[in-house]
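Peer 1: here is a sequence together with a model predicted from it:
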Amino acid sequence: MATVEFRQASRIYDPERPPAVSRVNLDIADGEFLVLVGPSGCGKSTTLRMLAGLEPIDEGQIFIDGKDVTETRARDRDVAMVFQSYALYPNMTARQNMAFALENKKVDKATIDERVAFATKMLELEDLIDKKPAAMSGGQRQRVAMGRAIVRQPKVFLMDEPLSNLDAKLRVSTRAQIAALQRELGTTTVYVTHDQTEAMTLGDRVCVLKSGILQQVDSPAVLYENPGNTFVATFIGSPSMSLLDGIAVENGRAVLGEGHTLDLGMTSEQAAKVKGDKVIIGVRPENWEIVAINSDAPLDTPSVPLEVALVEHLGSEQYAYCHPIMTADSPVTVRGERITVRAPKGTLDQGDTIRVRPVPGSVVFFDPETEINLNYL
């Protein structure tokens, strides 16, 4: 096991274009499971390959267990990588694939047999140990690839989207297996995925990247409930957080609805950080409270009118994708022109008109210029 540290680490393919990875500062604790997540092309795989020694570091440094490995060859870094494409030798059995790296290092046969047996039992590969990759399913090949990494007993495991080639059901079961495996071994693990659900369920901490720039590193719960900026807010969570621009701030209160009567619960500390008279708000689907359905009657409770455009049925619950009903001169705009509301099953249908309000204390406030969460300013 080992700590990992990135210090201002950059990867620059073309000096005329922005860096693929730009000045990343990141500390990974001994035994931690850290997930790198972000959209395609954000630099997450490049960051992992820099740590593995498969990509050069153009600026900055990388340390493993306190040792500067910036110029160290990949073979000398004591890391083991699990690739998206499995990268198994097709002419070798599972046993031979797992033992190959140890044999190259001239490890004695007894130790090799012991380590292979340990990995075989842990990954339930007993029935596959003498089969070649062509006779295995995708999930079985991925387990062999993980076994090959385990037998090396490295300081750090690196996993580059190892589940992306699996079907949905197998992805869920293998994900649980990886989590259990990491807990049992306690090896520092850096895992790359574009699937934010994977990131949220696997990682002790999650690092969100965008265009090669680190956006936020924190626990899954903090990223979900208190995202650092609007990008993290909309990327983390499925369905994503709804964002409303142009929310008025009056006398230290963020207000919405007809006549600005709906108080959104901004704290005095947050209000002190607002530079103008507007703010961006974010609300998760489960944090909208439905106060009326298909009713034109006046309400004592201030609320926001929405029209249900689409309903997703998910068994015990449903998600309603709604268009806001606002006057043409309203200063408020909804990003994507859609607000997502979670409701109990059978509650809503397409074409319904509903009125909603945020659950008290659930609104996240962002600065309209920097789009940074006011709590972090």
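Peer 2: Received the coordinates, thanks. Residues are numbered from 1 along each chain as shown.

Peer 1: from here on, just use CA atoms for contacts and neighbour counts.
Peer 2: Fine.

Peer 1: from what I see, residue 207 and residue 34 are in contact.
Peer 2: Yes: using Cα atoms under 8 Å, residue 207 is in contact with residue 34, at 7.2 Å.

Peer 1: neighbour count winner among the two?
Peer 2: Set residue 207 next to residue 34 and count neighbours by other Cα atoms under 10 Å: residue 34 wins out with 25 against 22.

Peer 1: ok, now which ones touch that one?
Peer 2: Going by Cα atoms under 8 Å, 6 or more residues apart in numbering, residue 34 touches 28, 189-191, 203-207.

Peer 1: and for residue 80?
Peer 2: Contacts of residue 80 by Cα under 8 Å, 6+ apart are 52, 149-150, 152, 154, 156-158.

Peer 1: next up, a structure to set beside the first:
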Amino acid sequence: MAIVEYQQASRIYDPSRPPAVNRVSLTVTDGEFLVLVGPSGSGKSTAMRMLAGLEPIDEGSVLIDDVDVSELRARDRDVAMVFQSYALYPNMTARQNMAFALQNLKLPKAEIDQQVQRAAAMLELEPLLDKKPSQMSGGQRQRVAMGRSIVRNPKVFCMDEPLSNLDAKLRVSTRAQIGSLQRELGVTTVYVTHDQTEAMTMGDRVAVLKEGVLQQVDEPTHLYEHPGNTFVAGFIGSPAMTLIDGATVTSDGRAQLGPGHGMDLGLPREHVAKTTDQVIVGVRPESWEIVGGADGASDGQESLPLTVRLVEKLGGEAFLHCHARETESMTAAVRGHQLVLRLDHGFKDIAPDSTIHVRPKPGSSMFFHPENEINLEYL
């Protein structure tokens, strides 16, 4: 087990372009499962490879247990890597693949056999130990790759999108297995994924990256409920949060969709002084309520009209993919003009191309500064 520290660490491929990893400062505590998440090109895999010694560190440093490892070779860092592509030797059995690194360390055969058997038992690989990768499924190969890392008993695990090659059902079961295995071993783990569902369900904490810059690090639930800016708000959560630009802040401290629009979006009083005469509003799919059909809100209050484009029925819930319709009283605009609502079990059937009227549930909206797009909670 170990403590990992990134100290203003940067990776610069081309000095004429922004760094792939830009002055990242981050501490991974002893035994923690930290997930690096972000879209393609955000620098998450590069940041992890800098820790593993597979990418140089151009500025700053990376420390493991207070030792600067920036100049150490990968083999000298005591970091084990699990790759997306398994990277197993095809001519070796599972047993031989798992034992290979220990044989290179010239450990006694009895100790190697004990370590391999222990890892195989943890990963339920005993029936596969004498099979070659070509005789295994993708999930089995990934477990062998994990076993190869476990037998080394490293200070740090680095996992680079290890589930992306698996089918959906196998991803779920393997995800749970990795999580329970990490808790059992207690090894500090840095896990890279572009899948925010993996990030939310697996990580003790989640670090969100965008264009090489660390946006926010927090526990999954807090990250979802209190995103630091509009990027984190839109990236974390599936379907994504709806963002409404240009909502008007009235003289009496209310946020509305326009000066002539009566719907109160629930801007907290303590946030009024933190913004200008406008604010960006964020609403999660589960935070909308349907208040009327084509004729408008059933209680006569103002609402947002939507045209239903697609209904996704998933059994216990449904998602309505809607197009936001602007009205004369609105100056605000739904970003991308698309909005998704989640309806729980027992929802009433709604036909595509129908019109509905919605409002955010009281107290459910989030508010962001119109210029820097930071959550007003943090200003």
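Peer 2: That came through, no problem. Small disclaimer: the values here were computed from a predicted structure and weren't measured.

Peer 1: once they're superposed, tell me the TM-score.
Peer 2: The TM-score (TM-score structural alignment, normalised by the length of structure 1) is 0.97; 376 aligned residues with a Cα RMSD of 1.4 Å.

Peer 1: regarding structure 2, what is its longest helix?
Peer 2: Ranked by residue count and defined by DSSP state H, the top helix of structure 2 is helix 168-185.

Peer 1: and for residue 274 of structure 1, the neighbour number?
Peer 2: So residue 274 of structure 1, with other Cα under 10 Å, has 18 neighbours.

Peer 1: now do the one 10 residues further on
Peer 2: Summarising burial for residue 284 of structure 1: neighbours were counted as other Cα under 10 Å, giving 26.

Peer 1: before we move on, what about residue 320 of structure 2?
Peer 2: 21.

Peer 1: hang on, it in a helix?
Peer 2: No: under the criterion used here (DSSP: H, G, I helix; E, B strand; the rest coil), residue 320 of structure 2 is strand, not part of a helix.

Peer 1: distance of it from residue 354 of structure 2?
Peer 2: Going from residue 320 of structure 2 to residue 354 of structure 2 by Cα to Cα, to the nearest Å gives 11 Å.

Peer 1: mutual contacts of these two, please.
Peer 2: In contact with both residue 320 of structure 2 and residue 354: residue 308, using Cα under 8 Å, 6+ apart.

Peer 1: from what I see, residue 30 of structure 1 and residue 5 are in contact.
Peer 2: No: look at residue 30 of structure 1 against residue 5 with Cα under 8 Å: they stay out of range, at 10.7 Å.

Peer 1: the two: which is more packed in?
Peer 2: residue 5 (21 against 17).

Peer 1: mind listing what the alignment partner in structure 2 of that one touches?
Peer 2: Residue 5 of structure 1 maps onto residue 5 in structure 2, with residues paired by TM-score structural alignment. The neighbourhood of residue 5 of structure 2, defined by Cα under 8 Å, 6+ apart, consists of 25-28, 62-64, 66.

Peer 1: so which of the residues you listed are in strands?
Peer 2: Mapping the contacts of residue 5 of structure 2 onto strands (DSSP state E) picks out 25-28, 62-64.

Peer 1: neighbour-wise, which one of those residues leads?
Peer 2: Going by other Cα under 10 Å, residue 62 tops those with 28 neighbours.

Peer 1: now do the strands in the stretch 201-350 of structure 2.
Peer 2: Using DSSP state E, counting those that start in this stretch, the strands found in the stretch 201-350 of structure 2 span residues 205-210, 213-218, 242-249, 255-256, 278-283, 288-293, 296-297, 304-313, 317-324, 333-334, 338-344.

Peer 1: JSON lines for those, including distance to residue 166 of structure 2?
Peer 2: Converted to JSON lines, those look like this (distance: least, Cα to Cα, whole Å):
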{"stretch": "strand 205-210", "distance to residue 166 of structure 2": "22"}
{"stretch": "strand 213-218", "distance to residue 166 of structure 2": "27"}
{"stretch": "strand 242-249", "distance to residue 166 of structure 2": "30"}
{"stretch": "strand 255-256", "distance to residue 166 of structure 2": "45"}
{"stretch": "strand 278-283", "distance to residue 166 of structure 2": "32"}
{"stretch": "strand 288-293", "distance to residue 166 of structure 2": "34"}
{"stretch": "strand 296-297", "distance to residue 166 of structure 2": "46"}
{"stretch": "strand 304-313", "distance to residue 166 of structure 2": "24"}
{"stretch": "strand 317-324", "distance to residue 166 of structure 2": "25"}
{"stretch": "strand 333-334", "distance to residue 166 of structure 2": "36"}
{"stretch": "strand 338-344", "distance to residue 166 of structure 2": "27"}
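
Peer 1: ok, which of those comes nearest residue 84 of structure 2?
Peer 2: Of all the strands of the stretch 201-350 of structure 2, it is strand 205-210 that lies closest to residue 84 of structure 2, at 19.5 Å by Cα to Cα.

Peer 1: mean per-residue distance, that closest one to structure 1?
Peer 2: After superposition onto structure 1, strand 205-210 of structure 2 sits on average 0.7 Å from its aligned residues (mean Cα distance after the TM-score superposition for structure 1).

Peer 1: distance from that strand to the middle of the chain?
Peer 2: Distance of strand 205-210 of structure 2 from the chain centroid (Cα atoms, centre = their mean, to the nearest Å) equals 7 Å.

Peer 1: relative to structure 1, which residues correspond to it?
Peer 2: The aligned range for strand 205-210 of structure 2 in structure 1 is 205-210, by TM-score structural alignment.

Peer 1: go on, stretch 84-96 of structure 2?
Peer 2: With TM-score structural alignment as the criterion, stretch 84-96 of structure 2 aligns to 84-96.

Peer 1: circling back to that earlier point, A strand includes the match of residue 5 of structure 1, no?
Peer 2: Yes: assessed by three-state DSSP, residue 5 of structure 2 belongs to a strand.

Peer 1: tell me the contacts of the residue lying closest to it once chain neighbours are set aside?
Peer 2: With Cα to Cα, 6 or more residues apart in numbering as the criterion, residue 5 of structure 2 has its nearest non-adjacent residue at 4.4 Å, and that residue is residue 27. Contacts for residue 27 of structure 2 (Cα under 8 Å, 6+ apart) come out as 3-6.

Peer 1: rerun that using 7 Å as the cut-off
Peer 2: Contacts of residue 27 of structure 2 were listed using Cα atoms under 7 Å, 6 or more residues apart in numbering, and they are 4-6.
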